[in-house]
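Undergrad: Sequence first, predicted model second:
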Amino acid sequence: MQNHLRTFTLLAALTALFVGAGYLIGGPTGMLLAFVFAAGMNLISYWNADKIVLKMYRAVEVDEQHPEPLIRNYAADTLELAQRAGLPRPRIYVIDQDQPNAFATGRDPQHAAVAATRGLLGMLDRREIRGVMAHELAHVKNRDTLTMTVTATIAGAIGALANFAFLFGGRDEEGRPTGMVGAIAVAILGPIAASLVQMAISRHREYAADAEGAAICGDPHALAAALQKIEAYARGGAYNPDAERNPATAHMFIINPLAGRKGDNLFSTHPATHNRVEALMALVGGMGVGAPAGRRATAVPVTRAQRGPWGS
């Protein structure tokens, strides 16, 4: 219940930002139009936000029968982890990007999808990939994906509204621009406010998904090692052009995909990686597990009670 209340509050805040921006640009009429647009966007996003985001990144669906061994193992392991978590069978995607990263999307566990880049599959070992996908499935299990995906679409719309503020600020009878102060306020404050809401959404949920993901795969070390490798690659200036074109989706990824070349990292959407690793290591003693970094994760037997509704 608390998670649903937090989700409603955050989505309401984003909608209010959008409606407020409409008022600053066009007065009461602009506010009304923005409200109608926001309501329609929320409805469309609820049903189609996952498809929109996957299309943004040109993600390709795969399964455990894929001819490439790397992708076949990735799909098979993801399905096994979903069974462990008691989740329905998710759709599995690959993104043709060199930057190592992954995200989950979908309005509920019954319509969930997970995606990983080829860069992630090529850089991490199988144990670390399992840790990453367990994290993404934790977002599905915690029902974070709806909020994260809809937030991406609404925050993106706020950014677009700010970009067009100067063009649609209105003119008086003599053709002079009106509402310039409001337009400037939208252009400056709109993206900042949207970024702050995204940051509030992501940081709390990333810690929770790390903990739940470690429980799903039974190996906190694997996820910690994966996070450190991905972070080290990101610090090297790895560039994701699709993410740069759609910065409002940054909070969906396991590690911030933005290179910051255009100031995108002014507001980080993720907790510091070293803090996430420390939190994962604190779980090791309590779980009584955790293989050394160089050792393969051993399979944990899956009981019938742990299997999802599609398992046998």
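TA: Sure thing, it's come through. Numbers count the residues shown, from 1 in each chain.
Undergrad: Could you use CA atoms for every contact and neighbour count after this?
TA: Fine.
Undergrad: Name the next helix or strand downstream of the helix or strand encompassing residue 183, please.
TA: Counting by DSSP states H and E, the element that carries residue 183 is helix 180-217. Counting by DSSP H and E, the next helix or strand C-terminal to helix 180-217 is helix 220-235.
Undergrad: mind listing what's buried in that following helix?
TA: 220-231, 234 (16 or more other C-alpha atoms under 10 Å).
Undergrad: Can you add distance to residue 272 and give the residues you listed back as CSV?
TA: Output for these, formatted as CSV (distance: C-alpha to C-alpha, whole Å):
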residue, distance to residue 272
220, 17
221, 17
222, 18
223, 15
224, 12
225, 14
226, 14
227, 10
228, 11
229, 14
230, 13
231, 10
234, 13
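Undergrad: Now for those residues: which two are most distant?
TA: Farthest-apart pair in these is 220 and 234; separation 21.2 Å (C-alpha to C-alpha).
Undergrad: just checking, what packs against the helix holding residue 183?
TA: On a contact count with 3 or more C-alpha pairs under 8 Å, 6 or more residues apart in numbering; DSSP states H and E, helix 180-217 meets helix 2-56, helix 69-84, helix 126-141, helix 145-163, helix 220-235, helix 273-287.
Undergrad: and with 7 Å instead?
TA: Packed against helix 180-217 by the contact rule (3 or more C-alpha pairs under 7 Å, 6 or more residues apart in numbering; DSSP states H and E) you find helix 2-56, helix 69-84, helix 126-141, helix 145-163.
Undergrad: List the buried residues in that helix.
TA: For helix 180-217, the neighbour count (16+ other C-alpha under 10 Å) marks 180, 182-187, 189-191, 193-195, 197-199, 201-203, 205-207, 209-217 as buried.
Undergrad: try stretch 255-265
TA: By neighbour count on 16+ other C-alpha under 10 Å, the buried set for stretch 255-265 is 255, 256, 257, 258, 259, 264.
Undergrad: Now do that stretch: distance to the chain's middle.
TA: 14 Å (C-alpha atoms, centre = their mean, to the nearest Å).
Undergrad: Not counting its own residues, what contacts that stretch?
TA: The contact list for stretch 255-265 (C-alpha atoms under 7 Å, 6 or more residues apart in numbering) reads 101, 237, 238, 239, 240, 243, 244, 250, 269, 270.
Undergrad: List buried residues within those.
TA: 101, 238, 239, 240, 243, 244, 250, 269, 270.
Undergrad: how would you label the last one: helix, strand or coil?
TA: Put simply, residue 270 is coil when judged by DSSP: H, G, I helix; E, B strand; the rest coil.
Undergrad: contacting residues around the closest residue in space to it that isn't next to it in sequence?
TA: Nearest residue to residue 270, sequence neighbours excluded (C-alpha to C-alpha, 6 or more residues apart in numbering): residue 203, at 5.2 Å. When contacts are counted by C-alpha under 7 Å, 6+ apart, residue 203 touches 269, 270, 271.
Undergrad: Please compare the first structure with the one that follows:
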Amino acid sequence: MRNHLRTFMLLAVMTALFAGVGYVVGGAVGMAVALVFAGAMNLVSYWNADRIVLAMYRATEVDAGHPELLIRAYVQDVHELAARASMPAPRVYVIDQDQPNAFATGRDPDHAAVAATRGLLGMLDRREIRGVMAHELAHVKHRDTLTMTITATIAGAIGALANFAFLFGGRDGEGRPTGIVGTIVMMIVAPMAAALVQMAISRGREYEADREGAELSGDPQALASALQKIDAYARGGYVNPDAERNPATAHMFIVNPLAGGGADNLFSTHPSTENRVAALMDHAQRLGGRPRQTAVPVTAGTRRIGPWS
């Protein structure tokens, strides 16, 4: 119920932002057109946002009969973790990108999908991949994916509308030009407001999904190690071109896929990896009574390819 209310509030905020940019672009008529467009976007986002995002990343659906050993095991592990979480098995996708990363999408557990890049499957060991996918399934179980996916599609549309305002100028309520300064301000403010909504909904979700994912996989250290490796490679030159072209989707990934993203600050869509690892190590100690330790740091200079150890 709480997640449905949060999604409704998110849609209301995004619709208001759309209307505001529409007013700048075309006055009262522009606002009316923007409201109609926002209503249509809300409906499309609810029913089809997962397909839109998967298409953005040219994700390919795979199954347990895939000829590659790595992908077969990946699919099997996702299905096994979903069964352990007492939820339907999601559709499973692979993204042909070198940067290691993963995300989940879908409006509810019955219509969910998880996606991992080939970079992630080739770099992490099987324990670490299980930890990552358990994290993503935690998002699905708590229906975070609906809000995260809708935010991605609507925030991207707001950015596009703000760019439209910049290119074609704006009008006030009586149809008079608002001037280039007002248009530039709106072009900056609208995407920033959308980004603030993204940040508000994503940081706390990541900590919670880390905790639940660690419990689901039973291996907090593996998830902590995976986060460190993914973060190191994302910062070490493995750029995800599709993410750079669609920055409104960055909050969906387990680690910020954008070049230079990361620290806990006002403009970060994710908590810092260091803070997440520390929380996971503390959780590991509580779960198993093992001594607190730090996952082994990695650099982006080496990459393991081939069968899992």
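TA: Good, I have the coordinates. Computed from a predicted model, the values in this text were never measured in an experiment.
Undergrad: List the buried residues for stretch 152-169 of structure 1?
TA: Under 16+ other C-alpha under 10 Å, the buried positions of stretch 152-169 of structure 1 are 152-159, 161-163, 165-166, 168-169.
Undergrad: Between those, which sits nearest residue 93 of structure 1?
TA: residue 152 (18.8 Å).
Undergrad: Isn't that closest one up against residue 246?
TA: No. Residue 152 of structure 1 lies out of contact with residue 246 (C-alpha atoms under 7 Å); the separation is 8.8 Å.
Undergrad: Overlap of the contact sets of those two?
TA: In contact with both residue 152 of structure 1 and residue 246: no residue, using C-alpha under 7 Å, 6+ apart.
Undergrad: could you measure the spatially most central residue of structure 1 against residue 114 of structure 1, distance?
TA: By C-alpha atoms, centre = their mean, structure 1 has its centre lying nearest to residue 252, at 0.9 Å. Note on residue 252 of structure 1: its distance to residue 114 of structure 1, by C-alpha to C-alpha, to the nearest Å, is 11 Å.
Undergrad: what does residue 145 of structure 1 give?
TA: Going from residue 145 of structure 1 to residue 114 of structure 1 by C-alpha to C-alpha gives 10 Å.
Undergrad: Need the overlap of contacts for the two.
TA: With C-alpha under 7 Å, 6+ apart as the test, residue 145 of structure 1 and residue 114 both reach 104, 105.
Undergrad: In space, what's closest to residue 222 of structure 1 - neighbours in sequence excluded?
TA: Per C-alpha to C-alpha, 6+ apart, closest to residue 222 of structure 1 is residue 128, 4.8 Å.
Undergrad: Residue in structure 2 paired with that neighbour?
TA: Alignment note: residue 128 of structure 1 maps to residue 128 in structure 2; criterion TM-score structural alignment.
Undergrad: Would you check that its match makes contact with residue 220?
TA: No. In this structure, residue 128 of structure 2 is not within contact of residue 220 by C-alpha under 7 Å, at 9.4 Å.
Undergrad: My read is that residue 90 of structure 2 contacts residue 113, right?
TA: Yes. Using C-alpha under 7 Å, residue 90 of structure 2 is in contact with residue 113, at 4.8 Å.
Undergrad: roughly how far apart are the aligned partner of the residue nearest to residue 270 of structure 1 in structure 2 and residue 266 of structure 2?
TA: If you follow residue 203 of structure 1 across to structure 2 using TM-score structural alignment, you land on residue 203. Relative to residue 266 of structure 2, residue 203 of structure 2 is positioned 11 Å away (C-alpha to C-alpha).
Undergrad: do residue 68 of structure 2 as well
TA: From residue 68 of structure 2 over to residue 266 of structure 2 (counting by C-alpha to C-alpha), the distance is 42 Å.
Undergrad: and of the buried ones among the contacts of stretch 255-265 of structure 1, the nearest to residue 124 of structure 1?
TA: Here the nearest of these to residue 124 of structure 1, counting by C-alpha to C-alpha, is residue 101; it sits at 10.5 Å.
Undergrad: quick one: contacts for that closest one?
TA: Per C-alpha under 7 Å, 6+ apart, neighbours of residue 101 of structure 1: 116, 117, 120, 253, 254, 255.
Undergrad: quick one: which of those residues is most hemmed in?
TA: residue 116 (28 neighbours; other C-alpha atoms under 10 Å).
Undergrad: Identify the residue of structure 2 aligned to that residue.
TA: So, by TM-score structural alignment, residue 116 of structure 1 is matched to residue 116.
Undergrad: Then its match would be within a strand, right?
TA: Yes. Applying three-state DSSP, one finds residue 116 of structure 2 inside a strand.
Undergrad: quick revisit: to what extent does the helix holding residue 183 of structure 1 diverge from structure 2 after superposition?
TA: Comparison of helix 180-217 of structure 1 with structure 2 after fitting gives an average deviation of 1.2 Å (mean C-alpha distance after the TM-score superposition for structure 1).
Undergrad: Now do that helix against helix 126-141, angle only.
TA: 120 degrees (axes from the mean of the first three to the mean of the last three C-alpha atoms, to 10 degrees).
Undergrad: Can you give the contact residues for stretch 33-48 of structure 1?
TA: Stretch 33-48 of structure 1 is contacted from outside by 15, 18, 19, 22, 107, 150, using C-alpha under 7 Å, 6+ apart.
Undergrad: how much space between residue 216 of structure 2 and residue 224 of structure 2?
TA: Separation of residue 216 of structure 2 from residue 224 of structure 2 (C-alpha to C-alpha) stands at 14 Å.
Undergrad: and residue 130 of structure 1, how many residues sit next to it?
TA: With other C-alpha under 10 Å as criterion, residue 130 of structure 1 counts 28.
Undergrad: what sits against it?
TA: So residue 130 of structure 1 contacts 77, 78, 217 (C-alpha under 7 Å, 6+ apart).
Undergrad: Shared with structure 2, which of the residues you listed?
TA: Retained in structure 2 by both residues aligned by TM-score structural alignment, their matches' C-alpha atoms under 7 Å are the following of those: 77, 217.
Undergrad: Tell me who's in contact with the match of residue 116 of structure 1.
TA: 93, 94, 95, 101, 102, 103 are the contacts of residue 116 of structure 2 under C-alpha under 7 Å, 6+ apart.
Undergrad: now with 6 Å?
TA: By C-alpha atoms under 6 Å, 6 or more residues apart in numbering, the contact list for residue 116 of structure 2 reads 94, 95, 102.
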